[in-house]
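In: No letters, just coordinates:
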């Protein structure tokens, strides 16, 4: 196994709008709109795909709910 693949940061990443949508409980369309409008500021575009940190998304929604 590659040590880089096993690092906590690589395990924390969610790739693609569909996977991000599943994580936050929204449709792909809702998620894409949230990304474009800046409501999910921790999402970055890498090439043609979006990538997000699972832990940052969780923290964002926990903070938002408080």
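Out: Yep, it's here. None of these values were measured; they are calculated from a predicted model.
In: Could you use CA atoms for every contact and neighbour count after this?
Out: OK.
In: what number of residues lie near the residue nearest to residue 55 when sequence neighbours are not counted?
Out: Spatially, and ignoring its direct neighbours in sequence, residue 55 is nearest to residue 12 (6.6 Å; Cα to Cα, 6 or more residues apart in numbering). Neighbour count for residue 12, taken as other Cα atoms under 10 Å: 13.
In: got another, please set it beside the one above:
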């Protein structure tokens, strides 16, 4: 479901990011480490914006 105001919706951790994109935690972690997903590390946790993840999946990401 897309946010009507397009506000950032942070998704914390490889497990949650994987769930958001339909991948396992391990698959998401490898994609994150390889720089294939729009995310960054904050401390020892990965964080991504759900809207950017969905845009990437739909092919709308720049």
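Out: The structure has been received and is ready for your questions. The model shown is predicted, which means the values in this text are computed figures rather than measured ones.
In: What residues does the residue nearest to residue 55 of the first structure make contact with?
Out: 53-55 (Cα atoms under 8 Å, 6 or more residues apart in numbering).
In: Show me these that map onto strands.
Out: Mapping the contacts of residue 12 of the first structure onto strands (DSSP state E) picks out residue 53.
In: what's the closest of the contacts of residue 12 of the first structure to residue 42 of the first structure?
Out: Taking Cα to Cα as the measure, residue 42 of the first structure lies nearest residue 53 of those, at 7.3 Å.
In: The closest one against residue 43, yeah?
Out: Yes. Contact criterion Cα atoms under 8 Å: residue 53 of the first structure and residue 43 qualify, at 7.5 Å.
In: and the residue nearest to residue 55 of the first structure, how far is that from residue 26 of the first structure?
Out: Residue 12 of the first structure is 19 Å from residue 26 of the first structure, where distance means Cα to Cα, to the nearest Å.
In: cool, residue 48 of the first structure as well?
Out: With Cα to Cα as the criterion, residue 48 of the first structure and residue 26 of the first structure are 20 Å apart.
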